[in-house]
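Colleague: Need a 3D model of the following:
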Amino acid sequence: MNVRHHYRTRLQLAALMLLSALLAGCGINNIPTLDEQAKAAWGQVQNQYQRRADLIPNLVETVKGYAQHEQETLTAVVEARAKATSIQVDANTLDNPEKLKQFQQAQDQLTGALSRLMVVVERYPDLKANQNFLALQSQLEGTENRIAVARRDFILAVQKYNTEIRTFPGRLWHTVMYSDLPVRETFEATSADAQKAPEVKFQ
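Modeller: Sure thing, here's the model as predicted:
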C-alpha cells in the first residue's frame, strides 16, 4: 500500500511539473510579468520627475540672486513645482485615467514654467556665467533627457502589456485568470511638444 501511495505521489508530482511547464510555455505568466514591468517603468518616470523637482529650489534661489525683478516668473515656477509634487500617481492609482491626466498636466505646466524661466535668464549674462547656475543648468538638462527616456520606456512597457491582454493567447488568460487587470492608460502629451525635453542650453 505504501509502495502504491508513493508511486501515485510521484506520478502526481510529475503531472504537476508537466502541467506547470505547459502552462508557462503557453504564456500564463506573461500578463503579470508585463504588468510589473509597466509599473516599474512608471516608477522610473516618477523618480526622474522627483529629481527635477529637487533641483528647482536651488535653481530658483540662484536666479533670484541675480534677477530679483523677475519675481513673477520665479513665483510661477515655485507654484508649478508645488502643484506637480502634490499630485502623486503610484502603482495603486496608475489605472486611474483622471489621476494620470492630472499628473501629466501638472508636470507639463512645470515644464512650461521652467522654459519661461530659461528665457528670462538670457537677460542676465552674469547669471549665465555663474558656476553654481551652470552646474544646476547641466543637471536640469540631464534630468529632462532622463525624463524623456523614462516616459518612452513606460509607453513601450504599457504597449506590450496592452497588446498581450488583447491578443491570443494572452486575451484568453486575461479573461480566465487576470480579469482584474485592466487595459492600461499610456502617458500622452497634454501640451504641444510635451514629449520633447525642454531646451536648457545657453549660447
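
Colleague: CA atoms for contacts and neighbours, from now on please.
Modeller: Fine.

Colleague: Show me what counts as buried in stretch 127-136.
Modeller: Within stretch 127-136, the residues that count as buried by 16 or more other C-alpha atoms under 10 Å are 127-128, 133-134, 136.

Colleague: So for the chain, the centremost residue is which one?
Modeller: Central residue of the chain (C-alpha atoms, centre = their mean): V45, 2.4 Å from the mean position.

Colleague: Could you find the closest non-adjacent residue to that residue?
Modeller: A150 (5.1 Å; C-alpha to C-alpha, 6 or more residues apart in numbering).

Colleague: do you know how far that neighbour is from N58?
Modeller: 24 Å (C-alpha to C-alpha, to the nearest Å).

Colleague: More neighbours: those two, which one.
Modeller: The residue with more neighbours, out of A150 and N58, is A150; 21 against 13, by other C-alpha atoms under 10 Å.

Colleague: any idea which helix or strand comes after the helix or strand harbouring that one?
Modeller: If you go by DSSP states H and E, A150 is part of helix 131-166. Downstream of helix 131-166, the first helix or strand assigned by DSSP H and E is helix 170-176.

Colleague: Would you do the same for the sequence below? I want to compare the two.
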Amino acid sequence: MKKWIIPIILILLAAFWGMNVNNKAVELEESAKKSWSNVESSYQRRNDLIGNLVKTVQGAADFEKGTLEAVIKARAEASKPEINISNTEDLNAENLARFQQAQSGLSSALSRLLVTVERYPELKANQNFIELQSQLEGTENRINIARDRFNQAVEPYNNHVRTFPNKLIAGILGFDEMGYYKADAGSENAPDVEFNF
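Modeller: Predicted coordinates for the structure are as follows:
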C-alpha cells in the first residue's frame, strides 16, 4: 500500500498544477477577449459617427461626390472583417492585420474628407459638424487607448501559455498564442505636412 502513496501524491500534484494552469489561462484569455471587445466597440462608435458626419456634410454643402463615396465605401469595408473572440485562434496576427488594414482605409478616407472640408467655410462653422469632428477626435483617442489595453491584456496571457512548463498543459488544452495589435506599416515615419496658402 505504501508504494502507491508517492505515485498517487504525484498524480494529484500534477492534476492540481494542470487545473491551476488551465484556470489562469482561462482568466487571462477572458481578459484579453474583453479588451478586444472594447477595441471593436470603439471602432463601432467611430463607424456610427462617420455616418452622421457624412450626412451632415452632404446636407451642409455641395460637396465633392467622390470624396463622400470614398468615405462611404471605406466605412463599409471597415465593417466587414470580423474576429470571432469566442475562438482564440481568430485573435492571431494575420486576422488582426486584416482588421487593421480595413480600419486604416477608413482612417485615410476620413482624413481626405476632413482636408476637403477646409475649402468650405460655411461647413466648418456648422455647429453639428464641429461637434461631430470633436466626437471623432475623442473616438480616435478611445480607439488608441482600447488597442493599448488589448495589447496589455494579451501580454500576460501569451506569457502564461508560452512559458515552460505551462506550455505543455496549455497546448494540450488548446490555448494558443494571441496576436498583438500592431501599428500600420510606415507609421514610424513622421508625416509630411504641407500648407498650401
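
Colleague: just to revisit the earlier point, OK, contacts around the aligned partner of the residue nearest to V45 of structure 1 in structure 2?
Modeller: In structure 2, the residue paired with A150 of structure 1 is A146, using TM-score structural alignment. Contacts for A146 of structure 2 were tallied using C-alpha atoms under 8 Å, 6 or more residues apart in numbering; they are 35-36, 38-39, 42.

Colleague: now the longest helix along structure 2 against helix 127-162, angle please.
Modeller: In structure 2, taking DSSP state H as the definition, the longest helix is helix 2-60. Computed by axes from the mean of the first three to the mean of the last three C-alpha atoms, to 10 degrees, the angle separating helix 2-60 of structure 2 from helix 127-162 equals 160 degrees.

Colleague: Tell me the residues of structure 1 aligned with stretch 114-123 of structure 2.
Modeller: Aligned by TM-score structural alignment, stretch 114-123 of structure 2 falls on residues 118-127 of structure 1.

Colleague: Share the number of residues neighbouring the nearest residue to V71 of structure 2 once chain neighbours are set aside, please.
Modeller: Ranked by C-alpha to C-alpha, 6+ apart and with sequence neighbours excluded, the top spatial neighbour of V71 of structure 2 is A109, at 5.1 Å. Neighbour count for A109 of structure 2, taken as other C-alpha under 10 Å: 21.

Colleague: does A109 of structure 2 really touch A70, like I thought?
Modeller: Yes. Here A109 of structure 2 reaches A70: they are 6.1 Å apart, a contact under C-alpha atoms under 8 Å.

Colleague: rewinding a little: can you tell me the distance between the two ends of the match of stretch 114-123 of structure 2?
Modeller: In stretch 118-127 of structure 1, first residue to last residue: 11 Å (C-alpha to C-alpha).

Colleague: In structure 1, what residue corresponds to E29 of structure 2?
Modeller: Alignment note (TM-score structural alignment): E29 of structure 2 maps to D35 of structure 1.

Colleague: In contact with that match, which residues?
Modeller: D35 of structure 1 makes contact with 158, 161, according to C-alpha under 8 Å, 6+ apart.

Colleague: that older thread, how far apart are the helix holding A150 of structure 1 and its match in structure 2?
Modeller: Overlaying structure 2 shows helix 131-166 of structure 1 at a mean distance of 0.9 Å from the equivalent residues (mean C-alpha distance after the TM-score superposition for structure 1).
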